[in-house]
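K.L.:
give me a 3D structure for the following:
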Amino acid sequence: MSLKILDTCVNCDVCEPACPNKAISLGEEYYVIDPSLCTECIGHYDEPQCVDVCPVECIIIDPAHTETHDQLELKYRHLMALGGDAPASAVDASTKDDA
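P.N.:
Predicted coordinates for the structure are as follows:
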């Protein structure tokens, strides 16, 4: 599942730099998460970094964008193939799984 930032966001600016996929940006009133880029940090970290750093706990699972762990991992591999910041070993491993 993708994550979502609630309107209780205080625009503290700590979540945006924590996102390895650059899925977080400042919206009209508060930060937003692009579901096409959010992998819940799968491939990078064990836990979503934005959730870990948010001081007001306003980042939740987005019920409008449900995805399985396998779907999130596939999205991560796709993003890395497009030039993301994954370790080379992760990209190499993903191509071996597809072969």
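K.L.:
CA atoms for contacts and neighbours, from now on please.
P.N.:
OK.
K.L.:
run through the helices of this protein in chain order.
P.N.:
Using DSSP state H, the helices found in the chain span residues 15-18, 49-53, 69-81, 88-98.
K.L.:
residue 29: which of those is closest?
P.N.:
Nearest to residue 29 among the helices of the chain is helix 15-18 (14.6 Å), distances taken as CA to CA.
K.L.:
one more to line up against the first:
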Amino acid sequence: MAIIITDECINCGACEPECPNTAIYEGGVEWNYAAGTSLTEIQMEDGTAIDAKDPMEAVSNEFYYIVPNKCTECTGFHEEPQCAAVCPVDCCVDDPDNVETTEELQAKKAWLHGE
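P.N.:
From the prediction side, this is the model:
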């Protein structure tokens, strides 16, 4: 399952540099699939293709957020999600709306990094 940052976030930013997939962004900041990955083009669910560098709307305007499609819970990089390990207020928690198996997380890592 992906990790989410709850509204208890104090916007300290400790989590952002720890993410091996560049899935964590400051509130209000647009994100893209290309940052921190080897992706160049993304097939959307409706079949359209987008450039991985195309800016996407911020998930949160108030506090740091994690893009679920880029979060692998640090699978293949670390033994535990690094955002949760460094968070001083324990607001990086499992996202019950994005439950994934270890195999799915490994496949996502391979997709993100062209493995």
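K.L.:
where does the TM-score land?
P.N.:
For this chain pair, the superposition-based TM-score is 0.81 by TM-score structural alignment, normalised by the length of structure 1; 82 aligned residues with a CA RMSD of 0.7 Å.
K.L.:
so which of the helices of structure 1 gets nearest residue 39 of structure 1?
P.N.:
Ranking the helices of structure 1 by proximity to residue 39 of structure 1 (CA to CA) places helix 69-81 first, at 5.1 Å.
K.L.:
hang on, the earlier thing: most tightly surrounded among the helices of structure 1?
P.N.:
Mean neighbours per residue, mean count of other CA atoms under 10 Å, is largest over the helices of structure 1 for helix 15-18, with a mean of 20.
K.L.:
any idea how far that helix is from the chain center?
P.N.:
Offset of helix 15-18 of structure 1 from its chain centre (CA atoms, centre = their mean, to the nearest Å): 10 Å.
K.L.:
got a list of contacts for it?
P.N.:
With contacts defined as CA atoms under 8 Å, 6 or more residues apart in numbering, helix 15-18 of structure 1 is touched by 22-25, 31, 49-51, 53-54.
K.L.:
ok, so of these, who is nearest residue 72 of structure 1?
P.N.:
residue 23 (13.4 Å).
K.L.:
look up how far residue 63 of structure 1 lies from the residue most central in space within structure 1.
P.N.:
Centroid-nearest residue in structure 1: residue 38, 3.0 Å away (criterion: CA atoms, centre = their mean). Going from residue 38 of structure 1 to residue 63 of structure 1 by CA to CA, to the nearest Å gives 14 Å.
K.L.:
how near is the corresponding residue of structure 1 for residue 100 of structure 2 to residue 2 of structure 1?
P.N.:
Residue pairing (TM-score structural alignment): residue 100 of structure 2 is matched to residue 67 of structure 1. For residue 67 of structure 1, the distance to residue 2 of structure 1 (CA to CA) stands at 7 Å.
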